[in-house]
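> Give me the fold of what follows.
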Amino acid sequence: MSHTAHIPSHRKPRRNASKTALRAGVAGGVLSTIAVAGAAGPAQAEPVTQTIEMPTITSGLSTAVAASAQATQQVAQDLQTQAQEDAAAATAAKAAKKAKAEAVRKAEAKKKAEAAAKAKAEAAERASRSTARTTLSATSGSTAGTAASTSSASSSSSSSSATGSAAAIVAFAQAQVGDAYVPGGTGPNSWDCSGLVQAAFRSINVDLPRVSQSQSTVGTQVSLSNLQPGDILYWGSAGSAYHVGIYVGNGQFVGAQNSSTGVVQRPLSYDPPSGAVRVL
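Okay, here's the model as predicted:
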């Protein structure tokens, strides 16, 4: 046995190469850091000056301002348009009001003119009949009293000269003498001319047209020299007559003349008719 067999070796064990390299690298890095820090330590750091450019907003602001200006202009235009429309509406309303007032004025003037013309026509009719009565009285001369007596007798006997249906018509017409004349009146206490004639014939169940124009063409045309009680007298032309009455005999007729006289019985000479028709 060798005398050195139990003596441990003083040689250091071999290290792994990769570990050695790693340690060397770390140490080198540490040393480098220390060296840099040492070199930079004593020196004073200079202040750093840097210019930062802010983003420009000029273009966006211009767009916003332009949009605002456009909106303001549009509002102004809208207000101007509305003002013009309001002014036009006010002008139209004023014109319409003026036109309506003018139409009302003209209507009232026309109504007054018609009323005046009607009054004038009635006055002329009364004057004409008054003249006729005056002329008749003058031509009678000294026989006026006798004529009055004859007229009275004729009036009282006129009903007796009619018979049958004609007598009923005459009686109905004479019963209305003194009633009022009203345009469009059909009784029982106020009449117009054709309304009275129609009612008289209706009393014997004979239906006649309502207006004088049509009544002047019913039945048969007869001569004024051949009248009979119950005949219809008309003034104007047949088919366009403006007035009608009923012949009651003995040269007398009954008619609703006008608003001044009402329903009267008068001699034919009071208002000579234009023609006559016979229905019965």
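> Every contact and neighbour count from this point should use C-alpha atoms.
Will do.
> gap between Asn250 and Ile169?
Going from Asn250 to Ile169 by C-alpha to C-alpha, to the nearest Å gives 15 Å.
> what does Arg266 give?
From Arg266 to Ile169 the distance is 16 Å (C-alpha to C-alpha).
> Equivalent analysis for Gly251, please.
16 Å.
> repeat for Ile246
In terms of C-alpha to C-alpha, Ile246 sits 8 Å off from Ile169.
> what's the answer for Ala123, then?
31 Å.
> Counting neighbours, go ahead and name the busier of these two.
Set Ala123 next to Ile169 and count neighbours by other C-alpha atoms under 10 Å: Ile169 wins out with 27 against 13.
> need the next SSE after the helix or strand hosting Ser130, C-terminal direction.
Assigned by DSSP states H and E, Ser130 belongs to helix 58-140. Next along the chain after helix 58-140, taking DSSP H and E as the criterion, comes helix 144-157.
> what's next to that following helix, contact-wise?
For helix 144-157, contacts defined as C-alpha atoms under 8 Å, 6 or more residues apart in numbering pick out 137, 140, 250, 252.
> mind redoing it with 10 Å?
Where contact means C-alpha atoms under 10 Å, 6 or more residues apart in numbering, the residues beyond helix 144-157 that reach it are 136-138, 140-141, 143, 158, 160-161, 248-253, 265-267.
> Quick one, which of those are buried?
Neighbour-count burial (16 or more other C-alpha atoms under 10 Å) applied to those gives 158, 248-253, 265-267.
> Closest to Phe201 out of these?
Closest approach between the buried ones among the contacts of helix 144-157 and Phe201, by C-alpha to C-alpha: Val248, at 13.1 Å.
> Another sequence for comparison is provided below:
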Amino acid sequence: MSHTAHIPSHRKPRRSASKLAVRAGVAGGVLSTLAMAGTASASPSAEPVAETTLEMPVLNLDLGADVSSALTVAAENTRLAAVEGELTAQEESARTGAAAEAKQAKEEAQKKADAEKAEKTAKAEAERKAEAERSSRSSGSERTTLKSTAAPQGSGTVSAPATGSAAAIVNFARAQVGKAYVMGGTGPSSFDCSGLVQAAYRQAGISLPRMSQAQSSAGTSVSLSALQPGDILYWGSKGSAYHVAIYVGGGKFVGAQNPSTGIVERNLSYDKPTGAVRVL
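The predicted structure is shown next:
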């Protein structure tokens, strides 16, 4: 091996021909450009080149503010939608509640009307039955007339004629036959049952209570088989009688019966009384 083989060479490496050609072309182009520029500047007759400036629109956008505004609007719209929805729900609830209250009020009013109607119907029925009962005592065909004299024991008649105070009572009562029956009437053109008895006894100077209940217990109880003219007949319980009349003798009584018959004279057998009292 040679003693100089390890010493590196000091020669520059050769450049390749292609790289030299490229460098030469670039340099030539640059020099050509500079020459043309110099020529242009050296010619005084050349007109200046007009320069045109293009103005670009300036965008002055504040994107942060726009985004914030958009979010605020969206939030407000959402809030308004929620409020509107809540109001709609409240209105619907109010309508539903009002409808329920109206329905309940209507049902209660109907129940009240039905109750009042039923009460009126029951009252009218009771009055009708009472009137029918009163009419049944005073209407229809006459039953067998009891004999006025020599009546058998237990027939409820007496043979003695009315005299004195009894005659005044009987005569007054018979004089009212044919007059009208009016509830609460005390004369002179109309009477109810107790009003007639009270007025008849006034003719004898005797003051009686106004109501039939009190009149039925005003005197001494007597048997229907031992009646005398002027005795007070009553129907119902003593002390709570619902009807009174005057025994006029001959097995008959005079009484203000009801609005359909007025004051009449009837046989005892037609509507037998419950009991009798004697005041004279």
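> tm score of chain vs chain?
The TM-score (TM-score structural alignment, normalised by the length of structure 1) is 0.61; 218 aligned residues with a C-alpha RMSD of 3.8 Å.
> re earlier: now do the helix holding Ser130 of structure 1 against helix 144-157, angle only.
Using axes from the mean of the first three to the mean of the last three C-alpha atoms, to 10 degrees, the interaxial angle of helix 58-140 of structure 1 with respect to helix 144-157 works out to 110 degrees.
> tell me what helix 58-140 of structure 1 is packed against?
When contacts are defined as 3 or more C-alpha pairs under 10 Å, 6 or more residues apart in numbering; DSSP states H and E, helix 58-140 of structure 1 sits against helix 144-157, strand 252-258.
> between these, which one is nearest to Ala119 of structure 1?
Of those, nearest to Ala119 of structure 1 by C-alpha to C-alpha is strand 252-258, at 10.8 Å.
> mean deviation of the closest one from structure 2?
With mean C-alpha distance after the TM-score superposition for structure 1, strand 252-258 of structure 1 departs from structure 2 by a mean of 2.1 Å once superposed.
> Excluding chain neighbours, give the residue nearest to Arg129 of structure 1 in space.
Spatially, and ignoring its direct neighbours in sequence, Arg129 of structure 1 is nearest to Tyr270 (6.1 Å; C-alpha to C-alpha, 6 or more residues apart in numbering).
> helix/strand/coil for the aligned residue in structure 2 for that neighbour?
Alignment note: Tyr270 of structure 1 maps to Tyr270 in structure 2; criterion TM-score structural alignment. Three-state call for Tyr270 of structure 2 (DSSP: H, G, I helix; E, B strand; the rest coil): coil.
> Pull the contacting residues for Tyr270 of structure 2.
136-145, 252.
> wait, which of those is closest to Ala118 of structure 2?
Ser136 (26.4 Å).
> Quick one: residues contacting the closest one.
Ser136 of structure 2 neighbours (C-alpha under 10 Å, 6+ apart): 130, 270-271.
> got these as JSON lines, with distance to Pro209 of structure 2 columns?
Formatted as JSON lines, the contacts of Ser136 of structure 2 follow (distance: C-alpha to C-alpha, whole Å):
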{"residue": "Ala130", "distance to Pro209 of structure 2": "24"}
{"residue": "Tyr270", "distance to Pro209 of structure 2": "27"}
{"residue": "Asp271", "distance to Pro209 of structure 2": "24"}
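> So the residue opposite Lys129 of structure 2 in structure 1 once aligned versus Lys110 of structure 1, what's the distance?
If you follow Lys129 of structure 2 across to structure 1 using TM-score structural alignment, you land on Ala117. For Ala117 of structure 1, the distance to Lys110 of structure 1 equals 10 Å [C-alpha to C-alpha].
> The equivalent of Gly236 of structure 1 over in structure 2: neighbouring residues, count only.
Superposed on structure 2 with TM-score structural alignment, Gly236 of structure 1 falls opposite Gly236. Close neighbours of Gly236 of structure 2, defined as other C-alpha under 10 Å, add up to 15.
> How about the one 5 residues further on?
Here the neighbour count serves as a burial measure; for Ala241 of structure 2 (other C-alpha under 10 Å) it reads 20.
> list the contacts for Leu227 of structure 1?
Leu227 of structure 1 sits next to 233, 247-251, 275-278 when contact means C-alpha under 10 Å, 6+ apart.
> oh sorry, the question was meant for Ser130 of structure 1
Contacts of Ser130 of structure 1 (C-alpha under 10 Å, 6+ apart): 124, 136, 270.
> Same question for Ala166 of structure 1.
Contacts of Ala166 of structure 1 (C-alpha under 10 Å, 6+ apart): 159, 172, 200-201, 204, 228-231, 247-248, 279-280.
> Now the two most distant members of the contacts of Tyr270 of structure 2.
Ser136 and Thr145 (17.8 Å).
> about what we covered before: among the contacts of Ala166 of structure 1, which ones are in strands?
247-248 (DSSP state E).
> Reformat the contacts of Ala166 of structure 1 into a markdown table and put distance to Lys94 of structure 1 next to each item.
Shown next, in a markdown table, are the contacts of Ala166 of structure 1 (distance: C-alpha to C-alpha, whole Å):
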| residue | distance to Lys94 of structure 1 |
| --- | --- |
| Ser159 | 68 |
| Phe172 | 59 |
| Ala200 | 56 |
| Phe201 | 57 |
| Ile204 | 61 |
| Gln228 | 66 |
| Pro229 | 65 |
| Gly230 | 62 |
| Asp231 | 61 |
| Tyr247 | 60 |
| Val248 | 62 |
| Val279 | 61 |
| Leu280 | 64 |
